[in-house]
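Predicted model, plus sequence, below.
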Amino acid sequence: MNLEKIIASTSHSFLPVYLILLFLISCNQQENQKNNEPSERTKSISSTDDIDLNLPAMYTGTLPCADCPGINYQLILEDDGFTELSQYRDRSPAKFEETGSWSANKDTLTLVGQEDLILKRFLFHKDSLTLLDRNNQKINGDLADMYVLERVGNQESIRKHHQKLSEQGFIFFAAGNEPFWSIKIDSLNLMTYEKPGSTRNLGEVSRSMIENGILFETSADSIQLSIRVQDKYCRDSMSGYLFPETVTAVMQSSQVDTLRGCGLFLEN
């Protein structure tokens, strides 16, 4: 067989194979292009939308519960991780706490717990998060609105206020609403009590340990003040800010007033 016959024979036998390869390459390119396209959920949020965590941030809501009225849920996001707090309504007042790391990819926030276990995924919206199901899809039905967490504002300004108090030498701060009041204790163990239009220095404070907390006591002029600080999370009724301590202050003068609010020990 001469060279021309060999080439002719070979070209005829390879032609179908060549066409098949072209077809497979074309299909693969189309599949890759399809996989690289954003999902329908991602398309609903364009790159120009204002989605900014602006940490620290806190989101709150009431998640559905199979055998209770609901679960009070709070998610606190910070640069170095998250804190998740859950409390079952009409049950024990104790809060269940979970901590870990988080990551954000396009429109999805993922919470990662111990041993790199994925705990939850949320869909970003402006000023809110929506809890996704195990297949990373939105949950529909009559209870769909209960899976939406609203962002609580004023977090950054409140933290800056606490930082300023710390720089001024205060070691403890507590406040409450309706009536509005605040208490500050400085590094010299001196207490200041404030309410709208009035500031009083109440002198040196004594402290003693109580169950699950600390008791501060002081007296000045005709006022006696005792402050019970319990190691239990407290949400401010106006700002929604989550404090680490629950505070009950009993003030005795011409009458007895009980003030309730939230507090924290300031870092110096």
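Yep, that arrived. This is a predicted model, so every value here is computed, not measured. Numbering: from 1, shown residues only.

From here on, just use CA atoms for contacts and neighbour counts.
Will do.

Residue 204: neighbour count?
Counted with other C-alpha atoms under 10 Å, residues neighbouring residue 204 total 17.

no, scratch that, I was asking about residue 142
Residue 142 has 7 nearby residues by other C-alpha under 10 Å.

measure it to residue 199 for me?
Residue 142 is 51 Å from residue 199, where distance means C-alpha to C-alpha, to the nearest Å.

in a helix, that's where residue 7 is, yeah?
Yes: assessed with DSSP: H, G, I helix; E, B strand; the rest coil, residue 7 lies in a helix.

how about the helices in the stretch 101-250 of the chain?
Listed in chain order, the helices found in the stretch 101-250 of the chain under DSSP state H, counting those that start in this stretch are 155-167.

ok, residue 59 to residue 217 distance?
Distance from residue 59 to residue 217, by C-alpha to C-alpha: 35 Å.

Over to residue 145?
Separation of residue 145 from residue 217 (C-alpha to C-alpha): 46 Å.

These two - which one has more neighbours?
More neighbours surround residue 217 than the other of residue 145 and residue 217, with 18 against 15 (other C-alpha under 10 Å).

How many neighbouring residues does the closest residue to that one other than its chain neighbours have?
Nearest residue to residue 217, sequence neighbours excluded (C-alpha to C-alpha, 6 or more residues apart in numbering): residue 226, at 4.4 Å. For residue 226, the count of nearby residues is 19 (other C-alpha under 10 Å).

ok, now residue 203?
So residue 203, with other C-alpha under 10 Å, has 16 neighbours.

Please identify the helix or strand for the closest residue to residue 57 other than its chain neighbours.
Nearest residue to residue 57, sequence neighbours excluded (C-alpha to C-alpha, 6+ apart): residue 77, at 5.2 Å. For residue 77, the host element (DSSP states H and E) is strand 71-78.

hold the first one in mind and look at this next one:
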Amino acid sequence: MFKRVIVAMIFTLPLSACSEQKEPIKIAPTEQSEAFKQAHQSNAALDWDGTYTGKLPCADCEGIIYTLTLNSNDTYTLIRHYEGAKNSQDDILKGKILWNDNGSIITLQGMDNEPNQFFVGENTLFKLNEAGERIKGPIADLYMLTKK
């Protein structure tokens, strides 16, 4: 009995190796619809409007206290207090918000001579550098505003 099983395996094994190879199923990449992309942008998916605060680094003071209010009608009010600076008055800026094409970065119009972009996250704004990129390294957390 055992010999018959071995003989049967000897004859069927080579035949199975010669069987036709099946082509793997190829799945075509799908593009996301425009509606899907828009629904997953920060300006559509997140509750971004509100007031954000944080203390950002300052070259000649203890820090700049930012209070940035973003309104749902794409306007903003920014109050900057220079902590520890002599004879300083608060800067109050108002203007419009412009969103990038991805809906994840805002530009504050009216702040043209300095970095004026923020990446919008969940209850957080990250101030971007002059090149429009997130600040990296050990000081990255110093450029973050959190929602009240």
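That came through, no problem. Worth saying up front: this structure is predicted, and the values here are computed from it rather than measured.

what's the TM-score for these two chains?
Superposed pair, TM-score by TM-score structural alignment, normalised by the length of structure 2: 0.61. Supporting alignment: 103 aligned residues with a C-alpha RMSD of 2.3 Å.

Check the spacing between residue 217 of structure 1 and residue 170 of structure 1 real quick.
Per C-alpha to C-alpha, residue 217 of structure 1 is found 17 Å from residue 170 of structure 1.

Onto which residues of structure 2 does the host helix or strand of residue 18 of structure 1 map?
According to DSSP H and E, residue 18 of structure 1 maps onto helix 3-36. The aligned range for helix 3-36 of structure 1 in structure 2 is empty, by TM-score structural alignment.

neighbouring contacts of the helix or strand following that helix?
In the C-terminal direction, the helix or strand that comes right after helix 3-36 of structure 1 (DSSP H and E) is helix 40-43. Contacts with helix 40-43 of structure 1, where a contact means C-alpha atoms under 8 Å, 6 or more residues apart in numbering, come from 106, 107.

what's the offset of the next helix or strand after helix 40-43 of structure 1 from the middle of its chain?
Counting by DSSP H and E, the next helix or strand C-terminal to helix 40-43 of structure 1 is strand 57-63. Centroid displacement of strand 57-63 of structure 1 relative to its chain, using C-alpha atoms, centre = their mean, to the nearest Å, is 7 Å.

Could you list every helix and strand in contact with strand 57-63 of structure 1?
Applying 3 or more C-alpha pairs under 8 Å, 6 or more residues apart in numbering; DSSP states H and E, one finds that strand 57-63 of structure 1 makes contact with strand 71-78, strand 148-152.

Same question for the first one: list its buried residues.
Residues of strand 71-78 of structure 1 classed as buried under the neighbour-count rule (16 or more other C-alpha atoms under 10 Å) are 71, 72, 73, 74, 75, 76, 77, 78.

got the angle for it vs strand 57-63?
Per axes from the mean of the first three to the mean of the last three C-alpha atoms, to 10 degrees, the angle that strand 71-78 of structure 1 makes with strand 57-63 is 170 degrees.

Now do residue 74 of structure 2 against residue 40 of structure 2, distance only.
Between residue 74 of structure 2 and residue 40 of structure 2 the computed distance is 18 Å (C-alpha to C-alpha).

ok, now residue 131 of structure 2?
Residue 131 of structure 2 is 24 Å from residue 40 of structure 2, by C-alpha to C-alpha.

neighbour-wise, which of these two wins?
residue 40 (14 against 9).

Check the alignment and tell me where that one lands in structure 1.
In structure 1, residue 40 of structure 2 lands on residue 47 (TM-score structural alignment).

quick one on the thing from earlier: mind checking which of the helices and strands packed on strand 57-63 of structure 1 is nearest residue 34 of structure 1?
strand 148-152 (30.3 Å; C-alpha to C-alpha).

State the distance from residue 68 of structure 2 to residue 44 of structure 2.
Distance from residue 68 of structure 2 to residue 44 of structure 2, by C-alpha to C-alpha: 19 Å.

and residue 135 of structure 2, what does it touch?
127, 128, 129, 143.

how close does the residue mapped onto the residue nearest to residue 57 of structure 1 from structure 2 sit to residue 135 of structure 2?
Correspondence of residue 77 of structure 1 to structure 2, assessed by TM-score structural alignment: residue 70. According to C-alpha to C-alpha, residue 70 of structure 2 and residue 135 of structure 2 sit 21 Å apart.

Same question for residue 37 of structure 2.
Separation of residue 37 of structure 2 from residue 135 of structure 2 (C-alpha to C-alpha) stands at 26 Å.

show me the contacts for residue 119 of structure 2.
Residue 119 of structure 2 neighbours (C-alpha under 8 Å, 6+ apart): 104, 105, 106, 125, 126, 127, 128, 134.

and the equivalent of it over in structure 1, how far is that from residue 138 of structure 1?
Residue 119 of structure 2 maps onto residue 123 in structure 1, with residues paired by TM-score structural alignment. Shown here: residue 123 of structure 1 relative to residue 138 of structure 1, a distance of 8 Å by C-alpha to C-alpha.

Equivalent analysis for residue 204 of structure 1, please.
Taken as C-alpha to C-alpha, the span from residue 204 of structure 1 to residue 138 of structure 1 is 56 Å.
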